[in-house]
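**Q** Output the structure for:
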Amino acid sequence: MVSQGKQVWSEDPDKLDPKSPIIKRHKILCTLPWRGFLVPSPGASLGNRSVVQNVSSILVFTLSGLDGTVENKYVLFSLTALCYNFVLLCNITVIFSITSDKCLHEPMYIFLCNLCINALYGTAGFYPKFMYDLLSQLHVISYAGCLIQIFVIYSSALCDFSTLTVMAYDRYAAICRPLEYHSEMTNHKIVKFIIFSWFAPLFCIAVLVLLTSRLALCGSNIEKIYCENWAVVKLACSSTTVNNVIGYIVLVVYFGHAVLIVGSYIQLIETCRKSKESRYKFMQTCTPHILTLLNVAISLMFDVLYSRYGSNSFPRGLRIFLALDFLLMPPILNPLIYGLTLTKIRKQMLQECKVQDYKTDEQFLSTGHQTCEHLTHYLFPPPTLNWYDKISKFFAVLH
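**A** Below you'll find the predicted structure:
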């Protein structure tokens, strides 16, 4: 897609014939927004037999992960649209259930609400573009759009992990130190935790995207169905040492998150062995957290391993699944796990459904009652007085 390593030799550029093949080719390349083009460097000499330096400029990337899916594109589009609507429904339902009930305005449920909001944020960076590509003949994305997609998708993934770390600390404080829990988990501290769960991922991914944007690229083909940071870095012509170092630092930081989670659960298990009430509380509130944590961690591990060490020899279906796993599974399973296992949320969701059904039934019965009255009045009109009865009544009044 990009012209690489090609040189244009010319005499004085002002004397070039406009109809020459070089000028025609340059015009064609400039009219195609996804092509590379040749730009003379500011200090280049244009004397006899001088070289115009070649600088590749990537304006559009090609996403080749969807190649070969043309035959099933409508089926895939229908399944993807159904999946995205299901993600929106599940997460918005949990968010509305928590925000509408004051009894659920507790730290654990507030962090869960933050997890669902982050799921909406992350899926918005992938599903609309993916559905558009399924129906499009050209699977391309602009350079700026690619960097934005990287930022949104991976900041959302890291935000999931940060939120789960905060939730693990919350469960540790609630079960291991129940007497100090309410004095420790104040509203001010909850706000700090939420800011941390968003600021740390946004900052880390912003640094990685800025480092990627400074690289000179020698290609424009990304062998995935969405933009991924390491896939863009592999296209670089220059050294990527700084990108690798910062990337490993981010991995170490979030490995530290995992150590904190494991440490908190070791303390939780030791505490729960001493009390039956603690064991019940652990099973009720920590089980969904563990399932969600495993879901997110395994999905991210698949994505990292596939990005770094994946091979094109894998079947196409397996490659698409590995690419979609962390974008598909956590946003769907997280609200389902919490919605089905946490009693308060489940009761609130069922209560909302019952209230809506009651309102609908009441409106239906009221409308039906009015309709029956009109129909009865039309079929069986009330009796009216004829002239003989009116005259008889008149004389009776006079008498």
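**Q** When you work out contacts or count neighbours from here on, use the C-alpha atoms and nothing else.
**A** OK.
**Q** C-terminal to the longest helix seen in the chain, what's the next element?
**A** In terms of residue count, the longest helix belonging to the chain (DSSP state H) is helix 343-379. Downstream of helix 343-379, the next assigned helix or strand under DSSP states H and E is helix 387-398.
**Q** Would you do the same for the sequence below? I want to compare the two.
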Amino acid sequence: MENGTMPSYFYFTLFKDFFHLRYFLVIVTLSVYFSILLFNVIILYVVFKERRLHEPMYILISCLSVNDLFGSTGFFPRLIIDILSNTNVISRSACFVQIYIIYTYAISEYTILSLMAYDRYVAICNPLKYHKTMTSKVITLYIVIASLYAMFSMGLAIFFSARLPLCGTDIARLYCSNWSVVRLSCGVSTSTNNIMGFLVTTTTVFLPALFILYTYVKILIICQKSSKEFRGKALQTCLPHIVSFVNYSIASFCDIALSRYDSDKYKIAGIVFSVEFLVLPAVFNPLIYGLNLPEIRKHILCLFRRSKIAHFPCK
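**A** So this is what the prediction gives:
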């Protein structure tokens, strides 16, 4: 088919294979979504309620929770609707809105993790300059720049994708993705889209990942030259971030690798990996930081009136 059109709707083709399990899937999906909401809202409440937590590291942790809530809200409500639907139709505009939300979340996740790595780098490698370097104004400026770049880069990518004439309407995923729309194009070259995708991926995934690895190599070198007590404190604050970074990197890599590979033989695995980068970070990030950072853990215990059995006082 050489002459493409601009279809008004897209059709998700995966849901029909699991229609007989739709009520079970709705229960599982709602459980996961409510868990994400609960865990991240608790982190946000504790950080903003306690003035002693109004420091760069905890502010960035709260930004991570806000971003996880943003990405999850762009995915789960629509997923529940599609599970219960008989047609699994999504309008063109809603599809591109979903792409924008999910991929802006994905880009922001890496930029926030990069800022957190820089915060730990300054705190451990240049502790005397930390309070001058990492001020509230500086952190706010970094967050604003990172957010604006994520919104601009994804807006530009969607602009090029939305102009493509399409020869199909079937999307073999649980949600709209940029590549799933681009691959439906016909009659025109997609080289511009490929170049744009490469630039966005390089600047928002690979460069931040390299920067994070660089900061932790520097931190490791400093720790090797320091006392055992210093290494223990550094590890305590860095370990949650390292776990978050590794978890998100693996999840996002699986999505990128599988987004261009279709196989009915591995359909279940493909579905799981395609949503892993949306689900795992949003569930595990608040648990990782809530359980591993003493200040947050202490205030969470106080929040649930369990301070009497905790080893940390409320005040």
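**Q** follow-up on the earlier one: what about the longest helix of structure 1, distance to the chain center?
**A** In terms of Cα atoms, centre = their mean, to the nearest Å, the centre of helix 343-379 of structure 1 is set 36 Å apart from its chain centre.
**Q** Next: stretch 86-93 of structure 2.
**A** 24 Å.
**Q** which part of structure 1 lines up with that stretch?
**A** Stretch 86-93 of structure 2 corresponds to residues 137-144 in structure 1, going by TM-score structural alignment.
**Q** hmm, who's touching that stretch?
**A** 58-64, 66, 133 (Cα atoms under 8 Å, 6 or more residues apart in numbering).
**Q** Now do the SS call for Leu174 of structure 2.
**A** Each residue gets one of three states, and Leu174 of structure 2 gets coil by DSSP: H, G, I helix; E, B strand; the rest coil.
**Q** That one against Leu14, yeah?
**A** Yes. Assessed by Cα atoms under 8 Å, Leu174 of structure 2 is found in contact with Leu14 at 6.7 Å.
**Q** on that earlier part again, the match of stretch 86-93 of structure 2 spans what distance, first to last residue?
**A** Taking Cα to Cα, to the nearest Å, stretch 137-144 of structure 1 runs 21 Å from one end to the other.
**Q** Then stretch 259-277 of structure 2?
**A** 12 Å.
**Q** So what touches it?
**A** With Cα under 8 Å, 6+ apart, stretch 259-277 of structure 2 has contacts from 106, 173-174, 179-180, 248, 251-252, 254-255, 258.
**Q** Against Ser10 of structure 1, how distant is the corresponding residue of structure 1 for Val246 of structure 2?
**A** Val246 of structure 2 maps onto Leu294 in structure 1, with residues paired by TM-score structural alignment. Leu294 of structure 1 is 62 Å from Ser10 of structure 1, where distance means Cα to Cα.
**Q** of the two, who's got more company?
**A** Counted by other Cα atoms under 10 Å, Leu294 of structure 1 and Ser10 do not tie: Ser10 has more neighbours, with 17 against 13.
**Q** hang on, that one packs against Ser50?
**A** Yes. Using Cα under 8 Å, Ser10 of structure 1 is in contact with Ser50, at 6.8 Å.
**Q** ranges for the strands of structure 1?
**A** 8-10, 50-52, 60-63, 140-142, 221-222 (DSSP state E).
**Q** To Leu340 of structure 1, which of those lies closest?
**A** The stretch from the strands of structure 1 with the least distance to Leu340 of structure 1 (Cα to Cα) is strand 60-63; that distance is 37.6 Å.
**Q** what stretch of structure 2 lies opposite the closest one in the alignment?
**A** Taking TM-score structural alignment, strand 60-63 of structure 1 hits residues 9-12 over in structure 2.
**Q** Could you check that stretch and say which residues are buried?
**A** Neighbour counts using 16 or more other Cα atoms under 10 Å place 10-12 of stretch 9-12 of structure 2 among the buried residues.
**Q** What lies in contact with that stretch?
**A** Contacts with stretch 9-12 of structure 2, where a contact means Cα under 8 Å, 6+ apart, come from 87-92, 95, 169-175.
**Q** Now, of those residues, which are buried?
**A** Buried, going by 16+ other Cα under 10 Å: 88-90, 92, 95, 169-175, out of these.
**Q** Tabulate these (JSON lines), appending distance to Arg78 of structure 2.
**A** As requested, those are exported to JSON lines (distance: Cα to Cα, whole Å):
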{"residue": "Asn88", "distance to Arg78 of structure 2": "10"}
{"residue": "Val89", "distance to Arg78 of structure 2": "11"}
{"residue": "Ile90", "distance to Arg78 of structure 2": "9"}
{"residue": "Arg92", "distance to Arg78 of structure 2": "14"}
{"residue": "Cys95", "distance to Arg78 of structure 2": "10"}
{"residue": "Thr169", "distance to Arg78 of structure 2": "18"}
{"residue": "Asp170", "distance to Arg78 of structure 2": "17"}
{"residue": "Ile171", "distance to Arg78 of structure 2": "15"}
{"residue": "Ala172", "distance to Arg78 of structure 2": "15"}
{"residue": "Arg173", "distance to Arg78 of structure 2": "13"}
{"residue": "Leu174", "distance to Arg78 of structure 2": "9"}
{"residue": "Tyr175", "distance to Arg78 of structure 2": "8"}
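**Q** wait, which of the residues you listed is closest to Ile102 of structure 2?
**A** Distances from Ile102 of structure 2 to those, taken by Cα to Cα, are shortest for Tyr175, at 9.2 Å.
**Q** Give the equivalent position in structure 1 for that closest one.
**A** Match for Tyr175 of structure 2 (TM-score structural alignment): Tyr226.
**Q** do you know how far that match is from Tyr109 of structure 1?
**A** Taking Cα to Cα, one finds Tyr226 of structure 1 at 32 Å from Tyr109 of structure 1.
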